[in-house]
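Q: heads up, no residue letters with this:
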């Protein structure tokens, strides 16, 4: 049956689609307008830098000549920087529009960012040269972009004013910018200039303060990770506008001489670099921390490749600047200096590219380093919880996957340790196996578009191997510690039981028998019949006491061990397990002259393992062997049954392991290749159990 979608849902989806389409169209238009204008300017300038400054060509050429700069070199550096800033901002805007639920604020932010950068380049000059009638439109676009961007800044990243007075800041920016266009306050006298500059500086300060307060007091850990670098770059950009606000419009553009020309060119480059940082920080926040709830459907290679390209553009700009600075020192000096700067900056470029790759992919490109650091970390981590949490942190933090879960089987209870997004899609599940036993599982999750390559798959498997080794060792150490604690408690409880049996049972019984004997002696002459009756009662009581003592002794050490030896004692005790001749039980001869504690432990473990095979595994045959090595007695019980699951209740596995560990030994339960179960206990001949 097809169910109609609610009208509200339909309207919401239509609104979302409309906002995204409008945003994409405007971003594409302004980006193409900016890039086209930059190209037009570069073509129409004729290689003369004076065309981008509000100075006569003669003054500009004289200033550049005094600086030792050439017009073509200056234009090249400026065009490269402007293109890089516009391309980066357009990519960041595209990421913002990829949000599953674009809002008016996020759409406006994406559009205004691109328009703001485009109008800050030489694009307007290029279009004005090609189409003189477009000069007014370019000026209006510049004003609208500036006012809109400054009004949106206090509301980043949600569009909601936090703190609440952020709305007042945004509204004041709108009013102040609009009034400044209608009534240029810088033309009204010193008082108005002072008031206007103070207002602009106050708004910049309050915008930064509002963002800091939002970051520190109104954001959780995830939100802080999303916005910290964006806020830093945004604050630096706003601070770079201070010279514009504290000087009357046109003052900076009218600066002449070598210093003035250099200041104008460098200020424009700084403007582009700082806004490029804003765009890059937004792109990284989206790819790493899902800013604006963007679930990327593009491959991270696109992001990494784009950012590496931008690093290359910055590198080219640096080399171009070197050529620019030394242009006036002669061809040989300029070429030599450019080569030196290129080689000196190359390591920086390589490190920046690596940093970009690491920022997007984490440490996936350094598998040996990841495994080596993880191995070192395992040495200082002691508990299964610490190791599991650290492994999950490595998957999410170092390898940049969106989520990870480490499941650990501790005492037949599975504990899960999660990091990152637990709702992301699962890309792989790797069992954690230690010493032939499955002890847990590593689950890796990733965003859409993020795949698990063959190399990365091997890296994750290596991480899982290290995790299994660490968790297995920690779990074994914890089990040994808990086992010894249980052994000590059991031993103390056994002593209390013996004390209770002797004090409450044997002691009063002996006292009663003694009283009867004494009474019989005193009545022997006068009442011989009563004396004989009392002696008989004393004899019966002594017989019961002897039976109790025998039971106590048998509990401490089976008499059959001394009477028959280990093999025959095990065979005798296992006879009740065979009903109707099944299962068939065989016990190999055991070595002689074993330490008493080892002999008792071997007897108990062998009998318990045989009981498990007969009662729980439907075994048809059970074989027990005893092998003496130079340092230990090996007890092996093999059956052809159905096997015993790890969590099978009542199998006595813990008690068998405790008996082995009490002597400093170990016990393993594995599945035989031919079917059935093998229980293998190694008991040191020099017992190291707690006293």
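A: Structure's in. What do you need? None of the values given here were measured: they were computed from a predicted structure.
Q: alpha carbons only for contacts and neighbour counts from here, please
A: Noted.
Q: okay, now residue 506: neighbour count?
A: By the criterion of other CA atoms under 10 Å, residue 506 has 19 neighbours.
Q: where's it relative to residue 107, distance?
A: 90 Å (CA to CA, to the nearest Å).
Q: did I read that right, residue 438 in a strand?
A: Yes - counting by DSSP: H, G, I helix; E, B strand; the rest coil, residue 438 is located in a strand.
Q: from memory it sits against residue 432, does it?
A: Yes - using CA atoms under 8 Å, residue 438 is in contact with residue 432, at 5.8 Å.
Q: With neighbour numbers in mind, choose between those two.
A: Set side by side, residue 438 and residue 432 show more neighbours around residue 432, with 25 against 15, by other CA under 10 Å.
Q: for the strand or helix carrying that one, the distance to its chain's centre please.
A: Here residue 432, judged by DSSP states H and E, is contained in strand 425-434. Centroid separation between strand 425-434 and its chain, computed with CA atoms, centre = their mean, to the nearest Å, is 16 Å.
Q: now stretch 516-531
A: Relative to its parent chain, stretch 516-531 has a centroid offset of 88 Å by CA atoms, centre = their mean.
Q: what's the spacing between residue 601 and residue 303?
A: 64 Å.
Q: What of residue 382?
A: The spacing between residue 382 and residue 303, counted by CA to CA, is 39 Å.
Q: and residue 304, what does it touch?
A: 356, 357, 360 (CA atoms under 8 Å, 6 or more residues apart in numbering).
Q: so where's the longest helix in the chain?
A: helix 454-500 (DSSP state H).
Q: Let me know the angle separating the helix or strand just after that one from helix 454-500.
A: Following helix 454-500 in sequence order, the next helix or strand is helix 507-523 (DSSP H and E). Per axes from the mean of the first three to the mean of the last three CA atoms, to 10 degrees, the angle that helix 507-523 makes with helix 454-500 is 20 degrees.
Q: next, the one to line up against it:
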């Protein structure tokens, strides 16, 4: 059974392995020997033929694994000269021994030829069998020696891959020797020890391509121990049932019960496979479990940054990988696990949320020769989606905090500027007004003319203080916008700029109700563009339009001046200021100019409720 399982796995996972035909041959011979033994136990007609068949095919099924299979299991290329000689000895010894067994076999009911001379072909059996057995023993020792020498000379990684094969061969040989010394326990011992060699051979062959040395050894120990327990329990149960039932009639009952026990073990084997798969690959075969573990890590986090770390840490046991990290703009923001020196390149999975690449998830392979497979990548793709969403939340939260800090700094800077302007400009002027007023009161009766001059100077200082105060308040926000609205304030600017050579026309939607920030930005952009047209363009007409459409406030200023080349001209302070005001609100500013004039258009986003 063990060789059949190994042959099936190799045929699926490593169809090009050179040892595969030999493994399938051993599986076929062992299966045919088992069929012959079962036929003999049934006592059905022709049972003696089954006994004859199993008598010599059993030897083939035992010898081939301990010789030719050992030689091919650890070599991908052609056999060496010594190995070819061993192969010839094995084939010759099998031919001689099996011929002797086949010729010398007699049914159990035949009389023992103790007092008569055996003639004919059967007389050759006493010579052929020992001769063949000696040759097979020599070949088996040579095969094990070749494997041991190759193991000693191999590199550390290769040595660990070959070690399970040598251990499996040793276990099988130990079982054969113990069975020969204690015939009473031979069937039980051989049933328990025989799977060790096919299992170790299969893992070694796959290990050259799929697993690292440590992984091979771990799988060998886990699977060999598990299968040994199962088969040992099966053998003990069969032996116990046979002892209870007993007799020739009980043999059939024992076979039926053995089949029943084997069927009962099938669910256990399936469960064992799931346990081993989870131990080696995590939750790769059960994505729902991995997603639940990831969700639990996200829900227990206090903030998005902590959630990203929890999600990355949850990936390690979910896929049994040694290291994982999240990289944003080339910088590692979260890292979990250990990545040793010389580790292979990590697998990169993009973290995309709502069409925006937030970063990348890097996951290390389990080992240098055990890369992440398609099922691993499918699970990583599923796990990357919630990680990308959390990373986006962390980014937005960081942006919000930065914006909040920038807002606080800007507000404090504005307060400082207003305080400085009031203190340096308006404060001294008001102090001068008070001083001049006190002097005028004292000199009013004695020197009326001098007092009159002082009051005139006082009036001039007052006007200067008022102008400074207006400048400060104008910097905070134009009063005309608060008093007249956006359209009225632009009309006031147009009236100041209009003259004999320039006509400024403003067309503004009167039904607009705008947020204060949007209204101020639109006023500053339009006023700056109108002033530029009046001062630099040599225009005769400037037309200003303000309208709301598609949740956007559009401000256009068009003049018929001589224009300029926006690509060649260095951007001035006014143009830069207009562009910054639009960008701060999430809008855009476009400037087109030519020989027939210039067009400045700003598009500022609006909340849905401001359009009426």
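A: The structure has been received and is ready for your questions. Computed from a predicted structure; not experimentally measured.
Q: re the thing from before, residue 382 and residue 303 of the first structure: which has the busier surroundings?
A: residue 303 (20 against 16).
Q: how about stretch 548-555 of the second structure: buried residues?
A: Neighbour counts using 16 or more other CA atoms under 10 Å place 548, 552, 553, 554, 555 of stretch 548-555 of the second structure among the buried residues.
Q: Which pair of those spans the longest distance?
A: Using CA to CA, those span at most 9.7 Å, a distance reached by 552 and 555.
Q: can I assume residue 96 of the second structure is in contact with residue 132?
A: Yes - if you go by CA under 8 Å, residue 96 of the second structure and residue 132 touch, sitting 5.0 Å apart.
Q: In stretch 436-453 of the second structure, which residues are buried?
A: 436, 440, 451.
Q: would TSV of those residues with distance to residue 217 of the second structure be doable?
A: TSV is the format used below for those (distance: CA to CA, whole Å):
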residue	distance to residue 217 of the second structure
436	101
440	107
451	110
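Q: nearest to residue 402 of the second structure, of these?
A: Once CA to CA is applied, the member of those that ends up nearest residue 402 of the second structure is residue 436, at 49.8 Å.
Q: Contacts only, for that closest one.
A: Contact analysis of residue 436 of the second structure by CA under 8 Å, 6+ apart lists 454, 455, 458.
Q: Redo those as CSV? Include distance to residue 409 of the second structure.
A: Below are these laid out as CSV (distance: CA to CA, whole Å):
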residue, distance to residue 409 of the second structure
454, 44
455, 43
458, 39
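Q: shared neighbours of residue 552 and residue 555 of the second structure, which are they?
A: residue 603.
Q: Tell me the secondary structure at the spatially most central residue of the first structure.
A: Nearest residue to the geometric centre of the first structure (CA atoms, centre = their mean): residue 396, 2.6 Å. Following three-state DSSP, we place residue 396 of the first structure in the helix state.
Q: contacting residues around it?
A: By CA under 8 Å, 6+ apart, residue 396 of the first structure lies in contact with 402, 403, 404, 419, 420.
Q: Give me the distance between the last one and residue 575 of the first structure.
A: With distances taken as CA to CA, residue 420 of the first structure is found 57 Å from residue 575 of the first structure.
Q: Tell me which of these two has more neighbours.
A: Ranked by neighbour count (other CA under 10 Å), residue 420 of the first structure and residue 575 place residue 420 first, with 20 against 13.
Q: you'd agree the more buried one is up against residue 406?
A: No - using CA under 8 Å, residue 420 of the first structure is not in contact with residue 406, being 11.9 Å away.
Q: Roughly how far does the residue of the second structure positioned farthest from its centre sit from residue 440 of the second structure?
A: Most distant from the centre of the second structure: residue 446, at 95.2 Å, with distances by CA atoms, centre = their mean. Look at residue 446 of the second structure and residue 440 of the second structure: by CA to CA, they are 10 Å apart.
Q: show me where the stretch 501-650 of the first structure has strands.
A: Along the stretch 501-650 of the first structure, the segments classed as strands by DSSP state E, counting those that start in this stretch run 584-587, 621-628, 632-639.
Q: What is the helix or strand that the last one is followed by packed up against?
A: Meaning strand 632-639 of the first structure. Note on strand 632-639 of the first structure: by DSSP H and E, the next helix or strand toward the C-terminus is helix 653-662. On a contact count with 3 or more CA pairs under 8 Å, 6 or more residues apart in numbering; DSSP states H and E, helix 653-662 of the first structure meets helix 454-500, helix 596-616, strand 666-671, strand 677-684.
Q: if we compare those, which one ends up closest to residue 627 of the first structure?
A: For these, distance to residue 627 of the first structure was read as CA to CA. The smallest value, 9.6 Å, belongs to strand 677-684.
Q: before we move on, the earlier item: now the residue farthest from the centre of the second structure: how far from residue 436 of the second structure?
A: Distance of residue 446 of the second structure to residue 436 of the second structure, given as CA to CA: 16 Å.
Q: Now stretch 451-470 of the first structure: buried residues?
A: So, applying 16+ other CA under 10 Å, buried residues of stretch 451-470 of the first structure: 452, 459-470.
Q: again with stretch 257-269 of the second structure
A: 257, 258, 261, 265.
Q: Quick check: nearest residue in space to the last one, chain neighbours excluded?
A: Just to be clear, that refers to residue 265 of the second structure. Excluding the flanking residues, the one nearest residue 265 of the second structure by CA to CA, 6 or more residues apart in numbering is residue 230, at 7.7 Å.
Q: just checking, the one you found is part of a helix?
A: Yes - Residue 230 of the second structure forms part of a helix when assessed by three-state DSSP.
Q: Mind listing what's buried along the helix or strand where residue 217 of the second structure lies?
A: Residue 217 of the second structure is part of helix 213-245 when elements are defined by DSSP H and E. Buried residues in helix 213-245 of the second structure, counted by 16+ other CA under 10 Å: 213, 215-217, 219-220, 223-224, 226-228, 230-235, 237-238, 241-242.
Q: From the chain's centre, how far out is it? Work that out for me.
A: 37 Å.
Q: I am finished for the moment; much appreciated.
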